[in-house]
Every structure is written in C-alpha cells, then in structure tokens.
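>>> Compute the structure for the input listed below.
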Amino acid sequence: MSSYYRLFGSKAKDCVLADGAVVSAGNQAWLNSTADRLNATIRRSVASVNASGRARVARYVNAAQLFRGHGFCDKGARWVFGPIEVALGVDAAAIAHPNYRGQAAYALAFLRARIA
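Sure, this is the predicted structure:
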C-alpha cells in the first residue's frame, strides 16, 4: 500500500494556479492534513494486517516523501496534473493525480521498498 502525497508545500501563503484559481493557505493546510490523516490510516491498516498472526502480507510504502517540493506552487517541477494540462487536452479527472514524473516517483518508491 502506498501513501498519498501532499498537494501543496508547507508555505503559509495563497497559491495561484495556472487558470487563475486561488487556493488559500488555510485550504492548502486542510488538504495536506487530509493526506496526512489518510496516510496514518493506511499505515495503521497495514500494521494491523501484518499483526494478525498470518505471514507478513502487506507493506506500507512512503512515496509522499519523494513528492516534497513537487506539488502545486512548489519551486520544483510539478509531479501532478493541474489546470494547465486540462487546457492542453488532459482529462479533467486527472487533476491532482500524478503525471509521468509522479508515476516515476511511485515506481522508485515501490522499487526501493522491494529492495529493502
């Protein structure tokens, strides 16, 4: 099972997306904390499955750490689809999902977990 990434960095300022939409610092913090809570739930669920007495059958892969600095309004290259990609023809359902860089980060996280 994999973690979810934070959509925004930890800057406490509004984020203006490519289409002019503004995401307030408060909404960014809420969205990021939602990802953190979801990750904690996934981590606990994996631990519960593994503690059930059966052979270890699940692993928690922390891909979120690789995404730091690559969300909306971060300085690094964005690893998630945003409004600009939709304007260029990407399905709107892809917004906030990993782009090819994000998919590569997930692949790396799973590869590292397999090797560890």
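>>> contacts, neighbours, all on C-alpha from now
OK.
>>> Okay, residue 42 and residue 70: tell me how far apart.
Using C-alpha to C-alpha, to the nearest Å, residue 42 is found at 22 Å from residue 70.
>>> When the two are compared, which one has more neighbours?
More crowded of residue 42 and residue 70, by other C-alpha atoms under 10 Å: residue 70, with 21 against 18.
>>> Is the more buried one in contact with residue 81, as I believe?
No. Between residue 70 and residue 81 there is no contact under C-alpha atoms under 8 Å: 11.0 Å.
>>> can I assume residue 5 is in contact with residue 37?
No. Counting by C-alpha under 8 Å, residue 5 does not reach residue 37; the two are 11.3 Å apart.
>>> one more, for comparison:
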Amino acid sequence: MVKRIGAVFAALGLTFSMLAIAPPALAAPPPGAAQVAFGDSEAAGTGNLLYVDRSCLRSRVSYPLILKAKSYACASATTTDALTQIGTAVAAQQLGHATRLVTVTAGVNDLGWQQVLQTCYSQGDAACQAALAQAATALPGVGARLTQAVGAIRQAAPNATILVTGYPRLFGQISKPCTVGWLEGTKIVVTANQAAMANAGVNGLNTVISSVVTGFTLAGDSKVDFVDVASLFSGRGLCDTRPRWIYGVIGVPVLSNASLHVNAVGQLAIAAAVWRQR
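Prediction:
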C-alpha cells in the first residue's frame, strides 16, 4: 500500500514538473485589420455608385475597398476628422500590430476647396486669386494635423507601411476657356488663368503633404511614403485631351455628389498606385 501511494505521488510530481516546463499557450493574434484606410471623399470614392455607407458617401468603387481595406473614409472629412477616424479604429482594435498597410487621404477640405472653386468659376480671376490665397493660410494646420495623424497610426500600427496620398490637379495646361460642366442650366466655364491658379493651389497642398512624409523619412521611418496622385493623373484632368479620370460639374437639376470627384477609372488607378508602393 505504501509503495502504491509513493507511486501516485511520484506520478503527480512528474506531472507537475512537466506542467512547469511546458511552453505557454500561444497568445491571441495581435489586433488590427491587415489594411486600413482613413480620409475624405477621394478615399471614400464619393460619386461612384454603389455606396456601402450612404452617410459617408463611401463607395464600393473606392481605392481602399478595391484593395479590400477596412475603410473609415468619409465625404467632407478634414484632417481633424481623420484623427477622429484613427481613434475610432484604435478603439475598435482595427488598427494594431497585425496591420500591414494604412492609407491616408486628407487635407483638401481644410481649405474649403469646393467653395474656392465655386468662387473661381462664378466670380472671376481676382476673386479666385483672393479665395486661393485665403485657403493657403490653412496649409500649416494641415501639415501639423497630418503629422499628428501619421504619428498616431505609427504608434498603433508599428509594423504597417503608411501611404499618404496627394490630390489630382483638376485641370490641364489650357490656353483658352474650358467648359467643365453645367449647373442649373448654366454652363460652367473656367479660364486659363483660373485653371492655372487652381492647379497651383493643389500643388501647394501636395507639397505640404509630401513634406510631412519627408519629415518621417528623415526621422528614420522608411515605411512612410507619399503617393503622387497629381503625376498619376497627368493628362487625365478636366479640359485634357485624354479620357478624364475626374467628373466635371454635374448640376442637372441640382449639384451631384460626383461633381469634381475622382471617377471609377481614377479610383482604380489610385488603387494600382497604392498597391505598387505598399
């Protein structure tokens, strides 16, 4: 009997020792969707049916959803809204160690861009220049908030490639007035000067966005990159001779959400560019 009890305790001791040296159970996979997108109507694909979220005018034909990303993009979003989107993604554990690609498209709505363009084509060159100059005063804030956004993404998703996109120039290099659409029965005509000023405004915004990316690169983060949408869309804008990748002003009978937004072919082109740089 004593031998039997001794054998039981010996077996228990062996079991306990095996438990002590057994490797720990595998930890749960780190949180985070593989691909996540933040931004405004360019990232939401606004104007391209069908919408998966009508409140944000987020289209199935948007570059993030073409790439199978979890998208928080929303029409009219500013850089401040992008920061809120990032916070929402972190809270939902959609942005984390498992995330491998994050895209950001934000900045143009901070400038009140739609209102600037409306001033340009309705009030003439002088008013257009003044509106663009006023919009440019918002650029430092855009740079600061985009820097904060990329920093927040990097903190939450240390393994991700972060791609920050620019914006397309709406117009080509034109030498005479160009019709870009209709609004409530009125033809919308842009002069060569207005087109040049608007393109310069986009160039200024893209320079700020690119400089934010450069700042992270110089600080040693080689996985932050700029997607040059303006160059990608060269020759594809309104008034260009090649097929447009941007919708004109569609205002019959009222202004459409598609007006001056990237069309489906343009969204596919951005998706391909992002995929190449991932």
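>>> For the stretch 151-278 of the second structure, which segments are assigned as helices?
For the stretch 151-278 of the second structure, the helices defined by DSSP state H, counting those that start in this stretch cover 192-218, 229-232, 264-277.
>>> Looking at those helices, which is nearest to residue 41 of the second structure?
Between residue 41 of the second structure and the helices of the stretch 151-278 of the second structure, the tightest spacing by C-alpha to C-alpha is seen for helix 264-277, at 11.2 Å.
>>> That closest one aligns to what range in the first structure?
Mapped onto the first structure using TM-score structural alignment, helix 264-277 of the second structure covers residues 100-113.
>>> Identify all contacting residues around that stretch.
Applying C-alpha atoms under 8 Å, 6 or more residues apart in numbering, the external contacts of stretch 100-113 of the first structure come out as 61-63, 66-67, 78-80.
>>> who touches stretch 55-73 of the first structure?
1-9, 15-17, 42-43, 46, 49-50, 75-80, 82, 102, 105-106, 109-110, 113.
>>> Could you rerun that using 6 Å?
For stretch 55-73 of the first structure, the surrounding residues in contact (C-alpha atoms under 6 Å, 6 or more residues apart in numbering) are 1-5, 7-8, 15, 46, 50, 76-79, 106, 109.
>>> what's the most distant pair in these?
For the contacts of stretch 55-73 of the first structure, and using C-alpha to C-alpha, no pair is farther apart than 15 and 50, which are 39.8 Å apart.
>>> Those two - which one has more neighbours?
residue 15 (20 against 15).
>>> counterpart of that one in the second structure?
Under TM-score structural alignment, residue 15 of the first structure pairs with residue 178 in the second structure.
>>> Now do the same contact list for that match.
By C-alpha under 6 Å, 6+ apart, the contact list for residue 178 of the second structure reads 189-190.
>>> Looking at the contacts of stretch 55-73 of the first structure, which one is closest to residue 22 of the first structure?
Taking C-alpha to C-alpha as the measure, residue 22 of the first structure lies nearest residue 15 of the contacts of stretch 55-73 of the first structure, at 5.6 Å.
>>> For the closest residue in space to the closest one that isn't next to it in sequence, grab the count of nearby residues.
Nearest residue to residue 15 of the first structure, sequence neighbours excluded (C-alpha to C-alpha, 6 or more residues apart in numbering): residue 23, at 5.1 Å. Per other C-alpha under 10 Å, the neighbour tally for residue 23 of the first structure reads 16.
>>> do the one 4 residues further on as well
Residues lying near residue 27 of the first structure (other C-alpha under 10 Å) number 14.
>>> And residue 66 of the first structure, by the same measure?
Neighbour tally, residue 66 of the first structure, other C-alpha under 10 Å: 14.
>>> same thing with the one 3 residues further on?
Residue crowding around residue 69 of the first structure was assessed by other C-alpha under 10 Å; the count is 19.
>>> Translate it into the numbering of the second structure.
Match for residue 69 of the first structure (TM-score structural alignment): residue 235.
>>> Distance check, the residue positioned nearest the centre of the second structure against residue 80 of the second structure.
By C-alpha atoms, centre = their mean, the second structure has its centre lying nearest to residue 105, at 2.5 Å. Plainly put, residue 105 of the second structure is 12 Å away from residue 80 of the second structure if you go by C-alpha to C-alpha.
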